[in-house]
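Q: Quick one, what's the 3D model for this:
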Amino acid sequence: MPFSSGKLFALLPTVGTLAAAGGAAALAIQIYRRPVETAVFVSRAALLLAGVREETCDVGNFPIHYYCTGRRGTPIVLIHGIGNSAEIWSSLVLRLSREYLVYAPDLPGFGKTPPAPEGFNIATHVLYLKRFLDSLGYPQVTLVGNSLGGWIATRFAIANPERVNHLYLLNSAGLRREQMNSPYAVDRAAAQLSANHMLGYPRPLPGFILDAIVRVSQMPAYTNFVKGYDIQEELDSVLSQVQVPTTIIWGEQDKIFPITCAYDLHMGIANSELVLLPDVGHLPQLQASAKVAEIISKDHSLWL
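A: As a prediction, this is how the structure comes out:
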C-alpha cells in the first residue's frame, strides 16, 4: 500500500499565500522542520475557520476523532486512505457542507485516533467504522472512500447493505496486489517515485519533503498494515456481493492503482457507474474536489 503524500501536496499551493501575508521566514522554518504537521495544521485551520466542528466520540471506551458539519439529509461519511487523516478531505468537506451533512473521521492509528487494540487490518477498520456509525445514530449513510478507505467502505457495504444508500469509491484499494505499482518509501528515491506515482508530480521534491514521506511511511499504523497486506481480505472474489448503488470515481493518472483497477471494479459491481477524471492522480478529493463534489451532489440531492 502506498504512503499518501497528499497532505504535503495540499500544503504547497497555500505556502505562497501565507508567506505573502507575513511571517515568511517563520513559516518556511516550520514547513522545513515539520512539513506533514504543517500541512495538517493548514487544512485543520481552514475547516475550523469555516465553522466545521471537531469532536471525539467514545465507542466502547475507544475514542474516534472526527470533523462534522453541514445541514440536512442522509449523512455523507468520508473515509481516508493509509498514511492520511481526516484533513485530507478538507476541500471536499467545505464544498459538500454547503448543502449536506458531512462527517470525516480519523481511522484508528491515524490522525488523532489512537491505534485499535485489535491491530491493523481491514476487519478491524470495518468494525470501528460500524461502531462509529452506530454512535452517530443514523439508519443510513452515504459512504465515500479513497484508497484504503474505499476498501474499508466496500467491505462495510457488503456486510451492512441496509446501512449504505450509496457507495463512492475514489481510486480504491482492495484488488489483487499484482495490479499495484507502489514503491515503499524506504529512502528519498523511493519517496520521490511514490509521489510521482500518486500525483504525477513533474518536478523533484525537496529533500526535506522526501524525508517527511519516509518518516510517515514508518508509522506503526502504516508498517503494520503493510506487513499484513498479504493476508488482508481482497475484494476480487466478493465484488458481486456489493448490492448498493455504487459510483467509481477514478483519476486516470494514478500510477499506484492503474486504470485497469477501475474497470475491474466497474465490471465486478453490478449496476455501478464509472467516472474517469483525466489529469487527476490517486487523490481526486484533492486534485478535483469541485468535480467530485458535483458528482456526489448529483445523486445525493435525491435523498434530502
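
Q: From here on, just use CA atoms for contacts and neighbour counts.
A: Will do.

Q: Strands of the stretch 151-300 of the chain, start to end?
A: Using DSSP state E, counting those that start in this stretch, the strands of the stretch 151-300 of the chain run over 164-170, 246-251, 273-277.

Q: can I get these in CSV with distance to Ala28 and mean neighbour count?
A: Shown next, in CSV, are these (distance: least, C-alpha to C-alpha, whole Å; neighbours: other C-alpha atoms under 10 Å):
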stretch, distance to Ala28, mean neighbour count
strand 164-170, 32, 24
strand 246-251, 31, 25
strand 273-277, 33, 16
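
Q: Could you also give me the structure for this next sequence, so I can compare it with the first?
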Amino acid sequence: MSTIYKSEAGASEIRRHYQEALHTWPVPAEHVRIPTREGETFVVVSGPEDAPPLLLLHGSGTNTTTWLADIASWARHFRTYAVDVIGEPGLSAPSRPSLVSDAHALWLDDLLDGLGITSASIVGTSLGGWLALDYATRRPERVSRLALLCPGGLGRQKNGWLVGALLLRLFGPGGLRRSARTVTGLDTPEARPVLDSVALTFAHFKPRTERVPLFSGSTLGRLTMPVLVIAGSRDVLFDSAGTARRVRQCMPHARVNLLPEAGHAILGQTDSVLAFLRE
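A: Next up, the predicted model:
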C-alpha cells in the first residue's frame, strides 16, 4: 500500500472516483505516462499539437480535475499538459522529495524532456504555484510565462485554521465537508461537487506535512518572464496581503490581483488567465 493513503481500500476509492472524473474531460485528450527519476508521471494532454505548450500544476490534495472548468477554453489556444503532481492523489508516483532540495526541478526537467518540450508557460495553483516558481527561478530559460493562483512561497503560511479543521474531521463526513469549506473558502450550492470531492480525498489521503518554503527576495528578483499572481483575501492557508506585498516589492514587473471575497480555492479565473497567457 502506498504511504500517501490511509488504506488500500481508500486508495482504490480515490482512484475510482478520479477515473470517473477523467471520463468527463470536456475536450479530446491523450493520457500519457512519462518515466522520471521520481517515478512515473501521469499527464492529460489536450489541444492542437502545433499550439504553444502550457503546463498545468495543481495543488496539494488534488489532481488534474482541478482544471476541468478551464481546459476547454485553454486547449483551444494551447497544447495543454495537465500534470498529476507526484506524491498527490492522482495517478503519478507517490514520491515526495523534500521541498528544500532541487528534486522537484529535476523531476520537471525529466517531465519536460519526456514530453519533448523545450520551454512552456506554466499555470500553477497553491503547491503547484510554488513548484512553478521554484522551477522558474532555477530554469528561467524553460519558462515563458507564469500564472499563479493562491501560490505558496510568497506570503506567510498560516496555521490557525488547522486546529479547527482537525476537530471538525472528528465528526465524520459532515465534519469533513465543513473542513473542506474552511480550507477552500467555498460555500455555495455550485461548489458542492468540489467540496464533496475534497472531503472524499481527505477521508483517505495523507496530506503533506512539510511547510512550503518561502522564496527570498533575491531569488524572486531573478524572474524576468511575465508573471500574473491571483490570490484571495480570505485565504486561510497563506497570507495573501503578504503575497501581494512581496510580489510588488520583489517582482515589480509582475501583476497581482487580490480578490476580496475569495478564499484559498480560486474559481472563475479562466478568461483572465487566458488573456494573460495570450498577450
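
Q: Do you know the score for how well these two fit?
A: Scored against TM-score structural alignment, normalised by the length of the second structure, the superposed chains reach a TM-score of 0.77; 253 aligned residues with a C-alpha RMSD of 3.2 Å.

Q: Of the strands of the stretch 151-300 of the first structure, which is nearest Ala157 of the first structure?
A: Set against Ala157 of the first structure and scored by C-alpha to C-alpha, the strands of the stretch 151-300 of the first structure come closest in strand 164-170, at 6.1 Å.

Q: Give me the contacts around that closest one.
A: 140-147, 150, 153-154, 157, 244-251, 283-284, 296 (C-alpha atoms under 8 Å, 6 or more residues apart in numbering).

Q: Where does stretch 12-23 of the first structure end up in the second structure?
A: Using TM-score structural alignment, stretch 12-23 of the first structure corresponds to no residues of the second structure.

Q: Make TSV out of the strands of the stretch 151-300 of the first structure and add distance to Leu239 of the first structure.
A: Formatted as TSV, the strands of the stretch 151-300 of the first structure follow (distance: least, C-alpha to C-alpha, whole Å):
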stretch	distance to Leu239 of the first structure
strand 164-170	13
strand 246-251	11
strand 273-277	14
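
Q: between these, which one is nearest to Arg188 of the first structure?
A: So among those, strand 246-251 is nearest, using C-alpha to C-alpha, at 25.0 Å.

Q: The second structure: matching residues for the closest one?
A: By TM-score structural alignment, strand 246-251 of the first structure lines up with residues 227-232 in the second structure.

Q: that older thread, from the contacts of strand 164-170 of the first structure, which would you call buried?
A: Taking 16 or more other C-alpha atoms under 10 Å as the criterion, what is buried in the contacts of strand 164-170 of the first structure is 140-147, 150, 153-154, 157, 244-251, 283-284, 296.

Q: Show me those that map onto helices.
A: If you go by DSSP state H, those have Gly150, Ala153, Thr154, Ala157, Pro284, Ile296 in helices.

Q: List the residues that contact the fifth one.
A: Each residue near Pro284 of the first structure by C-alpha under 8 Å, 6+ apart is listed here: Leu170, Asn171, Ile249, Trp250, Gly251, Val292.

Q: And the helices in the stretch 51-200 of the second structure, which stretches?
A: Using DSSP state H, counting those that start in this stretch, the helices found in the stretch 51-200 of the second structure span residues 71-74, 103-115, 127-138, 160-168, 172-184, 192-204.

Q: picking up where we left off before, out of the ones in helices among the buried ones among the contacts of strand 164-170 of the first structure, what pair is the most spread apart?
A: Taking C-alpha to C-alpha as the measure, those reach their widest spread between Ala157 and Pro284, a distance of 21.3 Å.

Q: Show me what Leu57 of the second structure aligns to in the first structure.
A: So, by TM-score structural alignment, Leu57 of the second structure is matched to Ile79.

Q: Oh, that last question was meant for Gly47 of the second structure, not what I typed.
A: When the first structure is aligned by TM-score structural alignment, Gly47 of the second structure is paired with Gly70.

Q: how close does that match get to Met180 of the first structure?
A: 36 Å (C-alpha to C-alpha, to the nearest Å).

Q: out of the two, which sits in the more crowded spot?
A: Remark: of Gly70 of the first structure and Met180, Gly70 carries more neighbours, 21 against 17, as counted by other C-alpha atoms under 10 Å.
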